[in-house]
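Q: just the structure for this:
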Amino acid sequence: KTRLSYFLQNSSSSPKMKSKKVGKHCTYFRPSPEEAQLWSEAFDELLANKYGLAAFRAFLKSEFCEENIEFWLACEDFKKTKSPQKLTSKAKKIYNDFIEKEAPKEINIDFQTKNMIAQNIQEVTHTCFSAAQKRVYSLMENNSYPRFLESEFYQELCKKTPIARAAQGT
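A: So this is what the prediction gives:
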């Protein structure tokens, strides 16, 4: 809880965290309670929102399972890669970081899926990690996402707060 609060304070008050992309709705400012409530409608709503994604990532970190969202994001980036050389190097990095036995951020997937990926990266395609990504997405959607929605952290985001009064001197 403390980590999440710290994360929220820093990301919502720091002007440096504001995205530099012009014309896109990509800021890290605290969402309105209405915007935060939209995240409960669908897991994709949460992942599509920059702040929602950052909040969910911080929540996963507090539960010691942030490797799931990191893997999912790495796969999303991987699928957008155009260059065959970059595709191959990214595939190897994803495999080394998340898939192989004793990987630093090893994800929890079955042996068959791991073997299938090991074969798939011999001839790299954009779909090398699709099965594993679907499993991790499902795991997050069915386990972590409901816990996130029940968390005190998320509930605080959804509360309508009265306008803060000016701080009184001590």
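Q: okay, CA-based contacts and neighbour counts for the rest of this
A: Noted.
Q: may I see the buried residues of the strand or helix carrying residue 76?
A: Assessed by DSSP states H and E, residue 76 sits inside helix 67-79. Buried residues in helix 67-79, counted by 16 or more other Cα atoms under 10 Å: 67, 68, 69, 70, 71, 72, 74, 75, 78, 79.
Q: ok, stretch 121-138 next?
A: Buried positions in stretch 121-138, judged by neighbour count with 16+ other Cα under 10 Å: 121, 124, 126, 128, 129, 130, 132, 133, 135, 136, 137.
Q: turn those into CSV, columns for secondary structure.
A: Shown next, in CSV, are those (DSSP: H, G, I helix; E, B strand; the rest coil):
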residue, secondary structure
121, coil
124, coil
126, coil
128, coil
129, coil
130, helix
132, helix
133, helix
135, helix
136, helix
137, helix
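Q: okay, now residue 112: neighbour count?
A: Using other Cα atoms under 10 Å, residue 112 has 9 other residues around it.
Q: now do it against residue 84, distance only.
A: Relative to residue 84, residue 112 is positioned 26 Å away (Cα to Cα, to the nearest Å).
Q: residue 63 now?
A: Taking Cα to Cα, one finds residue 63 at 36 Å from residue 84.
Q: now, the most widely separated pair of the buried residues of stretch 121-138?
A: The most widely separated members of these, counting by Cα to Cα, are 124 and 137 (21.4 Å).
Q: another one to check against the first:
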Amino acid sequence: MNSYGLAAFKAFLQSEHSEENIEFWMACEDYKATKSPLKLAVKAKKIYEDFIEKEAPKEINVDHYTKDITMKSLIEPSTATFELAQKRVLSLMEKDSFYRFQKSELYLELIK
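A: Predicted structure coming up:
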């Protein structure tokens, strides 16, 4: 997806009050590109606090198993720390939000 498509999809998610999914996915992509172990640890903590922990300000909808696996992987953060949660969110967006986005006026205008 190009930057215009991503911006349009994000705007669509905002209109549905579910932009936390794409924000989480983008945070994970940034996280995986981080080379410094110290920065990985700092970013991992922030992503967890923002998106995963109970009552997080942008809490994503993932099951307890995924939350537990993610929390355990925070002990030694690696580029794979959020892999399972990111896959679950991507799957949710593909099957649900993106399907509706493709039928939206916003998308139809984008592809003209």
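Q: where along structure 2 do the helices fall?
A: Remark: helices assigned in structure 2 by DSSP state H are 3-15, 20-32, 37-47, 64-73, 83-92, 98-101, 105-110.
Q: the first one: which residues count as buried?
A: By neighbour count with 16+ other Cα under 10 Å, helix 3-15 of structure 2 contains the buried residues 8, 9, 10, 11, 12, 13.
Q: mind putting those in a markdown table, distance to residue 56 of structure 2 included?
A: A markdown table is the format used below for the buried residues of helix 3-15 of structure 2 (distance: Cα to Cα, whole Å):
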| residue | distance to residue 56 of structure 2 |
| --- | --- |
| 8 | 25 |
| 9 | 23 |
| 10 | 20 |
| 11 | 21 |
| 12 | 22 |
| 13 | 18 |
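Q: quick one: map residue 88 of structure 2 onto structure 1.
A: Alignment note (TM-score structural alignment): residue 88 of structure 2 maps to residue 135 of structure 1.
Q: scratch that, residue 72 of structure 2 is what I was asking about
A: By TM-score structural alignment, residue 72 of structure 2 lines up with residue 119.
Q: also residue 13 of structure 2?
A: Taking TM-score structural alignment, residue 13 of structure 2 has residue 60 as its aligned residue in structure 1.
Q: what sits against the nearest residue to residue 88 of structure 2 once chain neighbours are set aside?
A: Nearest non-adjacent residue to residue 88 of structure 2, counting by Cα to Cα, 6 or more residues apart in numbering: residue 62, 6.9 Å away. Counting by Cα atoms under 8 Å, 6 or more residues apart in numbering, residue 62 of structure 2 touches 85, 88, 89.
Q: which ones are touching residue 53 of structure 2?
A: The contact partners of residue 53 of structure 2, by Cα under 8 Å, 6+ apart, come to 59, 67.
Q: what of the one 4 residues further on?
A: Residue 57 of structure 2 is in contact with 50, 51, counting by Cα under 8 Å, 6+ apart.
Q: show me what it aligns to in structure 1.
A: Matched by TM-score structural alignment, residue 57 of structure 2 corresponds to residue 104 in structure 1.
Q: next: residue 27 of structure 2.
A: Per TM-score structural alignment, residue 27 of structure 2 is aligned with residue 74.
Q: okay, the helices of structure 2 in CSV with distance to residue 53 of structure 2 next?
A: Below are the helices of structure 2 laid out as CSV (distance: least, Cα to Cα, whole Å):
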stretch, distance to residue 53 of structure 2
helix 3-15, 21
helix 20-32, 13
helix 37-47, 9
helix 64-73, 8
helix 83-92, 12
helix 98-101, 25
helix 105-110, 32
